[in-house]
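1. return atomic coordinates for the entry below.
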Amino acid sequence: MIKIYNRKTKSYEVENVAGGKYIEWSYGSPIGKSITELFVKKKLFTKIYGAHCDTRGSIKKIPAFIKDFDIDMRISKKRPEEFTSFNDFFVRELTEDARPIDKNPDILVSPGDGRLSAFENIDMDNVVQIKGLTYSLKELLLDEKVANEYNGGTCLILRLCPVDYHRYHFVDNGVCLESKKIEGHYYSVNPIALKNIPKLFCQNKREWSIFKSENFGDIIHVEVGATCVGTIIQTYKPLEPAKKGQEKGYFKFGGSTTVLFFKKGMVKIDKEIVEQTELGFETRVLMGETIGKRSE
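-> Now for the predicted structure:
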């Protein structure tokens, strides 16, 4: 059972996990772990399932998914019957007014929908993955020079579940450099997996880029793939000006994670989010929602 903090109600909610029993078995039982290591984490498994989700035959999964996870289709640009595949539904675009964005340059907004954890004053050699498990930023990026610049900074981990809106966005005006791709495995990014796979983010397929923002300095954007996320699509154009709230890219089917790193002294995350992270709880947020402000 995974509990998520709801900022609006000031209470905790139990997350409705897609394939929850399967994930618990895959990462919590000896047999499940063995099968995960031999097959599930491999590219072929994800590639095969991902290809199926691109076919017209996968459309039949959409109505049940909407019903089971109470997906609000009123904010989708397309109606359920207009999607051409399950992946087309999964990466659905939202209406213009679905995710209001505070344009105040001092305000930091969430890059996407999901469950947020925030860590301040990070040690680049011991960035927290989940309580009790850490990883090195230079292992994540495979670039020690860049990693060294973020010691003492802030790390935001936004976990996207299969039920979430799966497009991610820029948190400020600025220019994003070319994305660097790192091949890896396809472990689930569910907390159950994070508790059982050391340095999971450093093992999974991922892409990262530096976003030169106008108000929060150079931000590292990391997109981490997961089981059944065979493709990370970057839709932004490198070196071209980007606006706050503009789409950066999207994940195809599966749970995924976006990680942001800020340099020391650039941002102050809302106290409520940091406190919940320290207690071991993720905070539910929506794209464009205020999550912090520029440091004074």
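
2. CA atoms for contacts and neighbours, from now on please.
-> Noted.

3. contact partners of stretch 157-167?
-> Stretch 157-167 is contacted from outside by 17-18, 69, 71, 90-93, 112-118, 189-190, 247-260, using Cα atoms under 8 Å, 6 or more residues apart in numbering.

4. what about Asp68, neighbour count?
-> For Asp68, the neighbour count with other Cα atoms under 10 Å is 12.

5. what does the one 4 residues further on give?
-> Other residues near Asp72 number 9, with proximity taken as other Cα under 10 Å.

6. now Arg206: closest residue in space, sequence neighbours ignored.
-> Nearest residue to Arg206 in three dimensions, chain neighbours excluded: Val224, at 4.3 Å (Cα to Cα, 6 or more residues apart in numbering).

7. next, the second sequence, to be compared with the first:
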Amino acid sequence: MIKYYNRKTKNYEIENVAGEKYLNWIYSSPVGMSLLETIVKKKLFSSLYGSYCSSSLSRKKVNQFIKEFNINMDEYENNAEDFKSFNDFFIRKVKKTSRPMDMNKNSLVALGDGKILAYENIDLDKVIQVKGYTYSLRELINDNDAANKYENGICIVLRLCPTDYHRFHFIDSGICSETNKIKGHYYSVNPVALEKVPRLFCENKREWSIFHSDNFGDVLYVEVGATCVGSIIQTYSPNQRVERGSEKGYFKFGGSTVILFLEPNKASIDEDILNHSKEGIETAVLMGETIGKVIL
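-> Reported below is the predicted structural model:
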């Protein structure tokens, strides 16, 4: 059971988790953990399932998934019958009118839909993965020089569950560097898994880049793959100017995570998000929503 905070209703809600019984079994039972280590976390397993989700055979899953998780298709560019496969549906594009972007240059916005945790004044060697578990930013990106500038800065973790819009965007105008790719495993990024696998973000496949933003300094983007995520697709053009809200990329099928690191004294996070993060409770956000502000 995953409790999160809904900012709109100011209530706590329970997430409807896709494959919840499977996740609990895999990450809690001896047999499940054995399968996890020998099969499920391997690239081959995710690649095979990803291939199925990209085939026409998977198209029959679309309507069932929409109904089971009450996905409002009015928010998206295409109708359910337009998709040729489950992955085609999974990477659906949202209508711009459904995700109004806060264009105030002093506003820090959410890079995508999902549940977030945010921390200020971070220790690079003890970045919080989930309450009770930490990891090292230097190990996460395998680059000490790039990591060092984020000491005492901000960390924002956006978890995209399988029911979410799975494209991620730039939080400001600016120029983004080339993407660095790091091979790894394919553990789930669901909180159930994060509580069972120490340093999970440092174990999984991941990609990172530096976004030289106009208003928030150098922002480190880290995209983390997960079980059944066939690919992390970067759609931006490196070293070319982008505008706030422009698409950076998307994940194919599976829950995934994007982690942002901001330099110290560049921004502050909204109090409701910070307070809930301290309690280990995620906050639901939509792409373009204000989550903080620049420090002037």
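
8. what TM-score do we get after superposing?
-> With the length set by TM-score structural alignment, normalised by the length of structure 1, the two chains reach a TM-score of 0.99; 296 aligned residues with a Cα RMSD of 0.5 Å.

9. picking up where we left off before, where strands are concerned, which of the contacts of stretch 157-167 of structure 1 count?
-> If you go by DSSP state E, the contacts of stretch 157-167 of structure 1 have 114-118, 247-251, 256-260 in strands.

10. report the contact partners of the residue nearest in space to the middle of structure 1.
-> Central residue of structure 1 (Cα atoms, centre = their mean): Thr257, 2.4 Å from the mean position. Thr257 of structure 1 is in contact with 157-160, 189, 223-225, counting by Cα under 8 Å, 6+ apart.

11. kindly recompute the last result at 7 Å.
-> 158-160, 223-225 (Cα atoms under 7 Å, 6 or more residues apart in numbering).

12. how many other residues sit next to the closest residue to Lys199 of structure 1 other than its chain neighbours?
-> Nearest residue to Lys199 of structure 1, sequence neighbours excluded (Cα to Cα, 6+ apart): Tyr135, at 5.2 Å. Per other Cα under 10 Å, the neighbour tally for Tyr135 of structure 1 reads 20.

13. ok, now how distant is whatever residue of structure 2 lines up with Tyr135 of structure 1 from Asp123 of structure 2?
-> Using TM-score structural alignment, the equivalent of Tyr135 of structure 1 in structure 2 is Tyr135. For Tyr135 of structure 2, the distance to Asp123 of structure 2 equals 10 Å [Cα to Cα, to the nearest Å].

14. equivalent analysis for Lys67 of structure 2, please.
-> Counting by Cα to Cα - Lys67 of structure 2 and Asp123 of structure 2 are separated by 43 Å.

15. in space, what's closest to the residue mapped onto the residue nearest to the centre of structure 1 from structure 2 - neighbours in sequence excluded?
-> Aligned by TM-score structural alignment, Thr257 of structure 1 pairs with Thr257 of structure 2. In this structure, Thr257 of structure 2 finds its nearest non-sequential neighbour in Arg159, 4.5 Å apart by Cα to Cα, 6+ apart.

16. I'd say the match of Tyr135 of structure 1 and Leu200 touch.
-> No - using Cα atoms under 7 Å, Tyr135 of structure 2 makes no contact with Leu200, being 8.2 Å away.
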